[in-house]
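S.K.: Predicted structure and sequence below. I'll ask about it afterward.
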Amino acid sequence: MLKICVLEDEAAQMERMKAYLQKFQSEHADFEYVLDAYKNAFDLLEHYKRDVDLLFLDIRVPDMSGMEVAHRIREADQNVMIIFVTNLTQYAIEGYSVNAFDYILKPLAYNSFSSKLERALRMLSYRSSDITLDLRTRDGGRRVSADSITYIEISNHDIIVHVGAEQIRQWGTLSKLEAQLREAHFVRCSSSYLVNLKYVHKVRGDQLLVGGDTLSISRPRRKEFLNALAQYKGGSH
């Protein structure tokens, strides 16, 4: 079940969005969703929970710009997929600052809306992972979901698996884990780090923010890493 959230202050546009979602559902038997709809930004931010899969943001609402809303959402939720709804194409470029997936031009047309939604659903499916790792630590065995790992590093012949604020150490090689986690969207940013693309918040120069940590991107790995990140995020960098 997909959770969709919409911020749109124009009643006619909101009704059109709802109608398009219902039409899309009638054409795709496996598409199931719940919808939260908001007319103003403050209500959305007050009630927002980090369980939204897809967020449609109107760029222009009276109480706050959609871009500012997106920045505030990103402070709490790095995973939600954001699609801007706008009549100005210039905002498509600004959208990369908040890892926006795409934008839809007003007035909404069903063909454009449905094609963007199909692409978003493919990417959401692409992101999902049920891969687990059986880690062998000094204290015994531990099973960890790949989805919960922010990144993995090698230090003094130890593998350090970062799961939130926790660090799990085990013996092994980064290459072996890289092969196991390739389908879970882990990519090396250097010879020392294997990164879960889900948790990449920002790339700036030769550094990236992963979870709450800053890692370096090596020059030989830079192009491959950024290409993988762009494909995962659904845009280009």
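M.R.: Great, that's in hand. Numbers count the residues shown, from 1 in each chain.
S.K.: From now on I want contacts and neighbour counts done on CA atoms only, so please keep to that.
M.R.: OK.
S.K.: Can you verify my assumption that Ser114 contacts Phe24?
M.R.: Yes: shown here, Ser114 and Phe24 form a contact pair, counting by Cα atoms under 8 Å, at 6.7 Å.
S.K.: this is the other structure I want to compare:
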Amino acid sequence: MMKIGIVDDRQIDLDKIHGIICSVDGVDIVFSTTSAEEAYEQIKKQSIELLIADIEMPHLSGYELADIIHSHALNITVIFVTANSGYAVHAFELQVHDYIMKPYSKERLIQSIERLMEKNKKSEITGRLYLKKKNNIHIVQKKDIIFIERSGRSTTIHTKTGPIITYQTLNELEGELRDRDFLRSHRSFIINIHFVTNFSLYAKNSYIVSFEGIEEKAMITKENVDFLQKHYF
């Protein structure tokens, strides 16, 4: 079930989007609002996969919402439904899924949503990591990886369900984890930034990383902390 949020400051346009989405199988409308500020608060509190937004709204615009999602590396896809064509280039830079001009047909929006759902189904397969373990291969969902640690000749994959040990190197695994979620934080660590809860100063040029859900820690260089602050947080 794809969870969707909708925001458009014109009630008539909001009702149109809401009505169209209700006719699509496999979707759940989490919130529907005329306020971009309210949409932002809902995004912080609730998990959604798709935001459908007008662009030009008072106070906080749909473009600014999309920019927040992009800069914070939130796993939310954006579809703009707008009467303004002037943001098309910027929308491309923010990697939005679609840019739909008003007025539009019911079929146009439905096709866009169905195309995204099909894309997500395909990405579920590529979203798996195949780990070689002696005579077998262990399959783990990338989104469940908290961090990866290299120690001696073995590598430990710390996941939401527990650790997995493999003999693949960090360089090999890094090639499989080129998603925006993962960062080679240190020569011995790869971290999933979505699980990070705290950085604690360890030495002049390094920090200890704490994660949600586990006690194990990782390391990150000061250079990479500065990079995260600039591009993610």
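M.R.: In hand now; what should we look at? What you see is a predicted model, and the numbers here were worked out from it, not measured in a lab.
S.K.: quick revisit: okay, Ser114 and Phe24 of structure 1: which has more neighbours?
M.R.: The neighbour comparison of Ser114 of structure 1 against Phe24 (other Cα atoms under 10 Å) goes to Phe24, with 19 against 15.
S.K.: Which part of structure 2 matches whichever strand or helix holds Asn227 of structure 1?
M.R.: Using DSSP states H and E, Asn227 of structure 1 sits in helix 219-233. Counting by TM-score structural alignment, helix 219-233 of structure 1 lines up with no residues of structure 2.
S.K.: helices or strands up against that helix?
M.R.: Counting contacts by 3 or more Cα pairs under 8 Å, 6 or more residues apart in numbering; DSSP states H and E, helix 219-233 of structure 1 packs against helix 110-127, strand 186-188.
S.K.: ranking these by burial, who's on top?
M.R.: The highest mean neighbour count among these, using mean count of other Cα atoms under 10 Å, belongs to strand 186-188: a mean of 25.
S.K.: what element comes up after that one heading to the C-terminus?
M.R.: That would be, after strand 186-188 of structure 1 and using DSSP H and E, strand 193-196.
S.K.: what's the spacing between that next one and its chain's center?
M.R.: 16 Å (Cα atoms, centre = their mean, to the nearest Å).
S.K.: between the helix or strand just after that strand and helix 219-233, how many degrees?
M.R.: Downstream of strand 193-196 of structure 1, the next assigned helix or strand under DSSP H and E is strand 200-204. Angle between the axes of strand 200-204 of structure 1 and helix 219-233 is 130 degrees (criterion: axes from the mean of the first three to the mean of the last three Cα atoms, to 10 degrees).
S.K.: which residues sit against strand 200-204 of structure 1?
M.R.: With contacts defined as Cα atoms under 8 Å, 6 or more residues apart in numbering, strand 200-204 of structure 1 is touched by Gln78, Leu208, Leu209, Val210, Gly211.
S.K.: please redo it, this time with the cut-off set to 6 Å
M.R.: Residues outside strand 200-204 of structure 1 that contact it (Cα atoms under 6 Å, 6 or more residues apart in numbering): Leu208, Leu209, Val210.
S.K.: hang on, Gln13 of structure 1 is in a strand, isn't it?
M.R.: No: assessed with DSSP: H, G, I helix; E, B strand; the rest coil, Gln13 of structure 1 is helix; it does not lie in a strand.
S.K.: just to revisit the earlier point, who wins on neighbours among the contacts of strand 200-204 of structure 1?
M.R.: Val210 (19 neighbours).
S.K.: Could you report the neighbour count for the closest residue in space to that residue that isn't next to it in sequence?
M.R.: In space, and not counting its chain neighbours, Val210 of structure 1 is closest to Val200: 4.6 Å by Cα to Cα, 6 or more residues apart in numbering. Neighbourhood size, Val200 of structure 1 [other Cα under 10 Å]: 21.
S.K.: Can you tell me how far Val200 of structure 1 is from Leu229 of structure 1?
M.R.: Counting by Cα to Cα, to the nearest Å, the separation of Val200 of structure 1 from Leu229 of structure 1 is 8 Å.
S.K.: and if you look at Asn40 of structure 1?
M.R.: Asn40 of structure 1 is 32 Å from Leu229 of structure 1, by Cα to Cα.
S.K.: More neighbours: which of those two?
M.R.: Shown here are Asn40 of structure 1 and Leu229; by other Cα under 10 Å, Leu229 has more neighbours (22 against 18).
S.K.: Tell me the spacing between the residue nearest to the more buried one when sequence neighbours are not counted and Leu208 of structure 1.
M.R.: Of all residues not flanking Leu229 of structure 1 in the chain, Leu197 sits nearest, at 6.3 Å (Cα to Cα, 6+ apart). According to Cα to Cα, Leu197 of structure 1 and Leu208 of structure 1 sit 11 Å apart.
S.K.: next one: Ser128 of structure 1
M.R.: According to Cα to Cα, Ser128 of structure 1 and Leu208 of structure 1 sit 22 Å apart.
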